[in-house]
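Novice: sequence and computational prediction follow.
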Amino acid sequence: MTKAVVLGAAGGIGQPLSLLLKVNPLITELGLYDIVNTPGVAADLSHIDSPAKVEGYLPPDDGLAKTLKGADIVVIPAGVPRKPGMTRDDLFKINAGIVRDLATGIAKTCPKAFVLVISNPVNSTVPVVVEVFKQHGVFDPKRIFGVTTLDVVRASTFVAEVIGDLAKAPSISVPVIGGHSGVTIVPLLSQSSQPLPSGYSQEQIAALTNRVQFGGDEVVKAKDGAGSATLSMAYAGAEFAEKVLRAVKGEKGIIAPSFVHLSADAAGGKAVQSEIGSTLDYFSARVELGPGGVEKIHPIGEVSEYEQGLIKAAVPELAKNIDAGNAFIHGSKL
């Protein structure tokens, strides 16, 4: 029996994410929570002929605790979407409070659950969750993940477009490290399982890198103020959740980039810190998953001179983002 919970289930990411989790055969129970419309979303999904039983709750009558009771994995897409001209820093001011309150509910009700944070800006909201868990004495770095899978999915898709064969996209692996916003997103195209075409210039590599880093802006602009990357993010969130669940059930060798607290694997975390030349507590690295969550943090490995420059640019921005998340909790009352 596996219970998954989506916090923010009635939103633009939450609804398609809940749909994808409902049809995942690894899930037998699905709890949905939001400030509006969750019973309706749950009723709609409950008509789908897959095994998972669905229940939806609203805030009244301790709805958050009811949703979280018995949860094995909690996915958090709650928060406001990014609008044209809005930075992830703007988002943080709104979403940090939402994430703090949800994290408090998880810490009190199901502290052993795996927590997958989608709410932007991930570089800051993951530290918010961690600091809340620390205050409640239930912090386990192996069980808290920032979902950066969309950057990986974009990199694979864009490389497939470059080689002119989208059918290969699902099998293309491009490690994406660092964080989950702008210059903190570092796609390691030199490590792509599908080499770029011979003669692909440095200017083209830089343009492709920029597209991965700012792919979210591409979607916001295309939606013309009507939303952000909700469908692709829901897909990415469901993909990462499935990897965690498969690893929990004993499947070996599942490796996926994720923004984690580097103490989740002391040796691996120190190796990454050495590679990036920084003592950052968090970094998105290639994480090997196991029954307890983070099994191993893999080193970055050999990168190009250009990618070394990207990492160097990412580190100070990441430090700022992480500090903002920490300061939000320690400068406010729970």
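Specialist: That came through, no problem.
Novice: contacts, neighbours, all on C-alpha from now
Specialist: Noted.
Novice: hang on, residue 116 in a strand?
Specialist: Yes. Assessed by DSSP: H, G, I helix; E, B strand; the rest coil, residue 116 belongs to a strand.
Novice: what number of residues lie near it?
Specialist: The number of residues packed near residue 116 is 24, by other CA atoms under 10 Å.
Novice: so what's it up against?
Specialist: Taking CA atoms under 8 Å, 6 or more residues apart in numbering, we find residue 116 in contact with 73, 74, 75, 76, 144, 145, 146, 147, 241.
Novice: leaving aside the residues next to it on the chain, what's closest to residue 72?
Specialist: Excluding the flanking residues, the one nearest residue 72 by CA to CA, 6 or more residues apart in numbering is residue 113, at 4.6 Å.
Novice: what do you get for residue 282?
Specialist: residue 261 (4.5 Å).
Novice: second one coming, line it up with the first:
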Amino acid sequence: MVKAVVLGAAGGIGQPLALLLKANPLVTELGLFDIVNTPGVAADLSHISTPAKVEGYLPPDDGLKKALTGADIVVIPAGVPRKPGMTRDDLFKINAGIVRDLATGIATTAPKAFVLVISNPVNSTVPIVAEVFKKHGVFDAKRLFGVTTLDVVRASTFVAEVLGDLSAAPSVTVPVVGGHSGVTIIPLLSQSSKPLPSGFASDKLEALTKRVQFGGDEVVKAKDGAGSATLSMAYAGAEFASKVLRALKGEKGIVAPSYVHLSAEKASGDALKKEIGKELEYFSAPIELGPEGVVSIRPLGTLTDYEKGLLSAAIPELETNIEKGVSFIGNSKL
């Protein structure tokens, strides 16, 4: 029996994410929570002929606690999407409080659950969840993940487009490390499982890198103010959740990218800090998953000079983002 919970289940990411989890045969119970419309979303999903029992809750009558009771995995897409002209600072001010309150609910009701954070800005919201858990004495770095899978999905798709063969996209693997916004997103294109064409021009490499880093802007612009990356994010979130669920069931050798606290596995986390040359608390890297969560944090491998430059540019931004999340809880009353 596996219970998955989606917090923010009636939103643009939450609904398609809940649909994909309902379709996942590893899920036997699906708890949905949001501030509006959740019972309707649950009723709609409950008609789908897959094993998962679905229940939806609203805030009244301890709805958050009811949704979280017995949870094995909690996915958090809650919050507002980024709109045209909205900075990540604007986004932070709104979403930080939402994530803090949901994290408090998890800490008190389902402290052993795997927690997958989608709510942006992930570089700051994951530290918010960690700090809330620390205040409640339930922090386990092995079970807290920032979902960065969309960056990998985009990199795979865009490389397949460059190669002129979209059918290859599912088999293209590009490690994407660092963080989950703008310049903190570092696609290691030199390590793509299907190499870029020989002699790929440096200006094209830079354009491809920027497309991976700022793919979200491409979607916001295309939706003309009507939304952000919801469907692709739901797909990426469900893909990562599926890997966590498979590892929970005992499948070995599952590796997926994630933004984690580097104490999740001390030896490999310390090795990664040496590799990046900085004492960062959080970083996104390929993670080996197991029944207890993080088994090991994989090294970055050999970087090109261009990729080393991307890493240098990412670190100061990451430091600022992490501190913003930690400080928010330090200054908050829980």
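Specialist: Thanks, I have the structure now. The structure presented is a predicted model; accordingly, all values stated were derived computationally and were not measured.
Novice: check structure 1 for me, the residue farthest from its geometric middle.
Specialist: residue 199 (33.9 Å; CA atoms, centre = their mean).
Novice: regarding it, what is its secondary structure?
Specialist: Following three-state DSSP, residue 199 of structure 1 is assigned to coil.
Novice: repeat for the one 10 residues further on
Specialist: Three-state secondary structure (criterion: three-state DSSP) places residue 209 of structure 1 in helix.
Novice: grab the nearest non-local neighbour of it.
Specialist: Per CA to CA, 6+ apart, closest to residue 209 of structure 1 is residue 187, 6.4 Å.
Novice: please report how far the one you found lies from residue 176 of structure 1.
Specialist: Counting by CA to CA, to the nearest Å, the gap from residue 187 of structure 1 to residue 176 of structure 1 is 4 Å.
Novice: circling back to that earlier point, doesn't residue 210 make contact with the residue nearest to residue 209 of structure 1?
Specialist: No. Here residue 187 of structure 1 lies out of contact with residue 210, judged by CA atoms under 8 Å, at a distance of 9.3 Å.
Novice: neighbour count winner among these two?
Specialist: Neighbours per residue, other CA under 10 Å: of residue 187 of structure 1 and residue 210, the larger number sits with residue 187, 26 against 16.
Novice: which residues touch the more buried one?
Specialist: When the contact criterion is CA under 8 Å, 6+ apart, the partners of residue 187 of structure 1 are 151, 152, 155, 174, 175, 176, 177, 209, 212, 213.
Novice: part of a helix, is the second one?
Specialist: Meaning residue 152 of structure 1. Yes. Counting by three-state DSSP, residue 152 of structure 1 falls inside a helix.
Novice: once you drop chain neighbours, what's closest to residue 22 of structure 1?
Specialist: That would be residue 52: by CA to CA, 6+ apart, it lies 5.9 Å from residue 22 of structure 1.
Novice: report how many residues lie close to that neighbour.
Specialist: Residue 52 of structure 1 has 24 neighbours, counted by other CA under 10 Å.
Novice: centre-most residue in structure 1?
Specialist: residue 147 (1.0 Å).
Novice: once aligned to structure 2, how far is the longest strand along structure 1 on average?
Specialist: Determined from DSSP state E, the single longest strand within structure 1 is strand 282-290. Superposing on structure 2 places strand 282-290 of structure 1 at an average distance of 0.4 Å from its equivalents, by mean CA distance after the TM-score superposition for structure 1.
Novice: just checking, what packs against that strand?
Specialist: Identification of packing neighbours for strand 282-290 of structure 1 by 3 or more CA pairs under 8 Å, 6 or more residues apart in numbering; DSSP states H and E yields strand 176-178, helix 231-248, strand 255-261, strand 293-297.
Novice: ranking the ones you listed by burial, who's on top?
Specialist: Across those, averaging neighbours per residue (mean count of other CA atoms under 10 Å) puts strand 176-178 on top, at a mean of 27.
Novice: following that one, which helix or strand comes up?
Specialist: For strand 176-178 of structure 1, the following helix or strand on the C-terminal side (DSSP states H and E) is strand 185-187.
Novice: post-alignment, that next one versus structure 2, mean distance?
Specialist: Once fitted to structure 2, strand 185-187 of structure 1 is off its aligned match by 0.2 Å on average (mean CA distance after the TM-score superposition for structure 1).
Novice: which stretches in the stretch 1-150 of structure 2 count as helices?
Specialist: All helices of the stretch 1-150 of structure 2, identified by DSSP state H, counting those that start in this stretch, fall at 14-22, 38-46, 63-68, 88-109, 122-135, 149-163.
Novice: okay then, goodbye and thanks.
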